[in-house]
Each structure stands twice: as C-alpha cells, then as structure tokens.
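A.B. asks: Quick one: sequence plus predicted model below, questions after.
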Amino acid sequence: MRVDAQRTPHRDAHVSTGLIDSINRRTQLAGYNRLALLLFRLGGPELFGINVFKVQEVVQAPELTWVPAAHSHVRGVAPVRGRMIPVLDLAAAVQTTPPASEPRYLIVSEFNRRVQGFLVHGVERIVNVDVGQVTPPPASAGDDGYLTAVTRLKDRLIQIIDVEKVLADVIGLAVDLETLPPHTTDERRRKWRVLVADDSKVARMQIARTLEQLDLEPVLVNDGREALRFLQSQADADGDNDLLMVISDVEMPDMDGYTLTTEIRRDPRLENLYVLLHTSLSGVFNHSMVEQVGADRFVPKFNSDELARNIIERLRNKELELTEAAMV
C-alpha cells in the first residue's frame, strides 16, 4: 500500500510515510487473529474501516471524467498510474444522507481482481485490531446494510464496510459459469456438502450459486467461529461424513480464516479436512500464510470458473479415494 505523502496535506499527519512504511511490520501480526484497518470518514464524525491489505494507495481526490450511463454512485473515471479506474462515491453508496462537503481523498483499492477508487472525506490512520474484538453488525443494520462488521478503538466505534456488497450493487459481479468439463465419470455416490465461511452475504451467495451449479449442497456460516462449531458438532456426532471441503474467507469477525484453518489442523478429528481459502486479499503474503497454517489451496476472489475448477478437482480426487478404498 502507498499513501502519496507529497500530495496529502500536512494536517493529516496520521497518514504519513513512516506510518505506511510500518505496514510491513503489521503484516507479521496478520493471520494470527489480527486485522489491519485503514480508518476514514464519510463526511461525518463516524469512523469507517477497510482492510489495509486491499488498499494500494491514498491520494487527493483527482479530477474525474464523467462516464455516460454509469451507475449514479460512480462519479466517473480517473487516471491512476497509467490506468483509468472507476471512481465510486462511497458516502453515496452506503449512506442515505449526503454529506455537506465534497470528498477530499481517493482510496485506490483492489477487490476481487478489480481496481477501483473510493472517494472519502477524510483519512485517519492505520490501526491493528484483535479479530476477537470484531463482531457482526447489530441486527438493526438489517440484511441489506453495507456493514460486514464493527469494532471499537478505545471509545470510538469503527464500522467495517462490506465492499463486496457495494461493488455488487454498483458495478455488478458476474457469477455465471462457463462450460465446464464433467466433474465425475461415475454415478454420484452421495450429495456432497461444502461448508462456506464468509462474513459477506454477497460473497456467500456467489459461492453458493457456484456450488449449486455443480450439484453440491452449500452450508453457509458467517465467520470462522461458526464454522469451527459446526465442524466440531459434526465430529462429535460421529455420523456419515458427507462434507467434501471447507471454503473460507480470510478476513472475518471473531475468528479469521487463518485461525480457523489452524484450529482444524489441531483437531485430530478434522486435521485431514480439505480447506480452500478464498479471499479478495492477494499477494505473496497470503500465499505464505496459506502454507504456514496448512490450508490446501488459496484462490483469490472472485472468478466463478476458477473456483469451480478447484472444487471439481477436489471432488474428483475425493471420489477417486473412495473408489480405491472400496477396492481394497
């Protein structure tokens, strides 16, 4: 991540070169139930957060080029480092009351392999929070809200935005599968289930539709803690195990995907369970963490065909294992 220190006013000293340089040290804590957030404001006193590893840079709001027929929340496009990116008014996308002032900064971010900019009114600083202190949004936020979680920094509430939902509503995220090769050559032995852990409702629905198109049954939970409880209850029941695999997001409230994977590997009853981490976070750091915690595969969000191919590979291998075991 980069913040343009030369273009950022000195009064916003919290966003400084030294602070951004410290991000490498902060990454050493990530993956161990720590979450690094970039804090910002949307025209009011409320603090909002976005995962810092999804942020490429923060600059002053640029001049925009209007795009005909674009969504009302897309203010235009702007050149950023030689590429034109769509620019969304984040306050307009998540709030009903428009702020009195104009946005001053552009957060350039990459989600689901797309780069876009979010206009915000003020950038505060980067903080590291304990994922155990990150909780789902209150029920009053409703299912259609744009919050994925909340936490507190001393006495201040931080609202973490469900960026996948914002992008799905404004830009749209395709989930249709291309023509895929048959995923099994034999008659299906059983209706396989797949446990999906993701705090974003949009992401859960995307993955569920992909699984259903593959004739698999999705079991959906909101975070790693819920996933671990489900897995432990299944292990305690000691019944017929139709669970093919776990697909887990990385950044989730209460328990993140790295910690979930670690807990799965620590439990002798679950240690051989196939775990695919599926996240909009990307980069060398995440691949390293996948190896450290013992996940089987890492697939960046969101390409339904790539996800489906990885699921099909797992399904083929599982059915081959069952065939070989039956022949012994």
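C.D. replies: Great, that's in hand.

A.B. asks: Please make it C-alpha for all contacts and neighbour counts, starting now.
C.D. replies: Fine.

A.B. asks: And the strands in the stretch 51-200 of the chain?
C.D. replies: Counting by DSSP state E, counting those that start in this stretch, the stretch 51-200 of the chain has strands at residues 55-60, 74-80, 83-89, 105-111, 114-120, 122-130, 147-153, 156-161, 193-197.

A.B. asks: For residue 35, find the nearest of those.
C.D. replies: Each of the strands of the stretch 51-200 of the chain has some distance to residue 35 by Cα to Cα; the shortest is strand 122-130, at 5.3 Å.

A.B. asks: ok, structure two:
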Amino acid sequence: MSRAVARLVAYAEGRSIALAPHTTHEILESPRPTWVPGAAAHALGLLPWRGRRIPLIDVAALVQGGMTDRADACRYALVVAWQEAGEAALSYGALALHALPQMTEVSDVQLCPLPGDSGLWPRLALSCFSHEGQAVPVVDTARLFSATSAGTAR
C-alpha cells in the first residue's frame, strides 16, 4: 500500500482540495490584494509578495462558477508554485483561505471518483481521495492557474 502526504485546503464549508506539499510556499495573514478591473469573477486581484504581484484566486468561485465576495476579505493567502516546463522558472499564485491548511497522510485505498459538483474537476485534478466522508480532488497548481483568467504574474 502506497502512502503520501497532502496539504488539505478548505475552499468552502465542508469542501477541500489537496495540494502536494512541495507546491505550497508560504501562508500570508490578512492579504491585501489590489483589485484588477475586468478580472475573472473568481479573481480577488494581485497580491504583493516578495517583490512580485501574484494572482489571488477564490477556489470556490472558480469551481462553482460564481462571483467572489470582494467585501468578505480572506483571512489568509496560501502562496503556491508551479513550473510550466522542465527548465522554466517557477510561477507563483495564491489561494484565498478562511482557515489554515492541514496536513494529512493519504493511502491508495482512499482513491475515489472526482466530485460531480463542477465540470472543472477533470481539468484541474490529478486524482481524488476520500477524507472524512468527502471526496477531495488532488489539484495540480499549474492546471489551477492555467484554468483561470487571473493571469500568471511572476
């Protein structure tokens, strides 16, 4: 039986995604993004981070196809990274969070089908596992940000 560690990120009440721990870099408290006119409905804006401006997105608004509530500022931002190609520089973005992510150990016996609540899961997820009675998609950060119109500012 194979085991792996995953970072659980709650994106809505009772709903989470999982990320590979190596893709997560830093948690920021009380992020203050700059709103970008004309940005996608799930985009909260550009977040200053280490001399860059990186896109901050609301995963719930992305997968549920709704608008993000800009008045309800997120409590945290999780900075994530991905690489477009083998030799390319890392790209960065951030996920809006209302609670801190958790670590969990996952085994292949927890494999389950993707949730049926969004047509985006097949494009975003590498796999899915069951955790505490819910299906948790394992999301590829590159796919998550390429599926958005929030941009990939570096």
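C.D. replies: Looks like it arrived, so ask away. Keep in mind the model is a prediction, meaning the values are calculated, not measured.

A.B. asks: quick one, which of the strands of the stretch 51-200 of structure 1 is packed in tightest?
C.D. replies: Looking across these with neighbours counted as mean count of other Cα atoms under 10 Å, the highest average goes to strand 193-197: a mean of 23.

A.B. asks: in structure 2, what residues pair with that strand?
C.D. replies: Strand 193-197 of structure 1 lines up with nothing in structure 2 when matched by TM-score structural alignment.

A.B. asks: How far does that strand sit from its chain's centre?
C.D. replies: 16 Å (Cα atoms, centre = their mean, to the nearest Å).

A.B. asks: re earlier: between the strands of the stretch 51-200 of structure 1, which gets nearest to residue 246 of structure 1?
C.D. replies: When those are ranked by distance to residue 246 of structure 1, counting by Cα to Cα, first place goes to strand 193-197 at 4.8 Å.

A.B. asks: Can you name every helix or strand that that closest one contacts?
C.D. replies: Helices and strands touching strand 193-197 of structure 1, as assessed by 3 or more Cα pairs under 8 Å, 6 or more residues apart in numbering; DSSP states H and E, comprise helix 201-213, strand 217-221, helix 224-237, strand 243-248.

A.B. asks: if we go to 7 Å?
C.D. replies: Contact here means 3 or more Cα pairs under 7 Å, 6 or more residues apart in numbering; DSSP states H and E; on that basis strand 193-197 of structure 1 packs against strand 217-221, strand 243-248.

A.B. asks: how far away is the residue most central in space within structure 2 from residue 43 of structure 2?
C.D. replies: Centroid-nearest residue in structure 2, with Cα atoms, centre = their mean: residue 95, separated by 4.9 Å. In this structure, residue 95 of structure 2 lies at 10 Å from residue 43 of structure 2, with Cα to Cα, to the nearest Å as the measure.

A.B. asks: and for the two, which residues touch both?
C.D. replies: With contacts defined as Cα atoms under 7 Å, 6 or more residues apart in numbering, the residues adjacent to both residue 95 of structure 2 and residue 43 are 56-58.

A.B. asks: Which of those residues lies at the shortest distance from residue 144 of structure 2?
C.D. replies: Compare each of those with residue 144 of structure 2 using Cα to Cα and the shortest gap goes to residue 57, at 9.7 Å.

A.B. asks: Residue in structure 1 paired with that closest one?
C.D. replies: So, by TM-score structural alignment, residue 57 of structure 2 is matched to residue 88.

A.B. asks: can you pull the contacts of its match?
C.D. replies: Residues counted as contacts of residue 88 of structure 1 (Cα under 7 Å, 6+ apart) are 73-75, 117-119.

A.B. asks: for residue 104 of structure 2, same thing?
C.D. replies: 5-7.

A.B. asks: 6 Å instead, please
C.D. replies: With Cα atoms under 6 Å, 6 or more residues apart in numbering as the criterion, the residues that contact residue 104 of structure 2 are 5-6.

A.B. asks: Map it onto structure 1.
C.D. replies: By TM-score structural alignment, residue 104 of structure 2 lines up with residue 127 in structure 1.

A.B. asks: Look up how far residue 47 of structure 1 lies from that match.
C.D. replies: Taking Cα to Cα, one finds residue 127 of structure 1 at 12 Å from residue 47 of structure 1.
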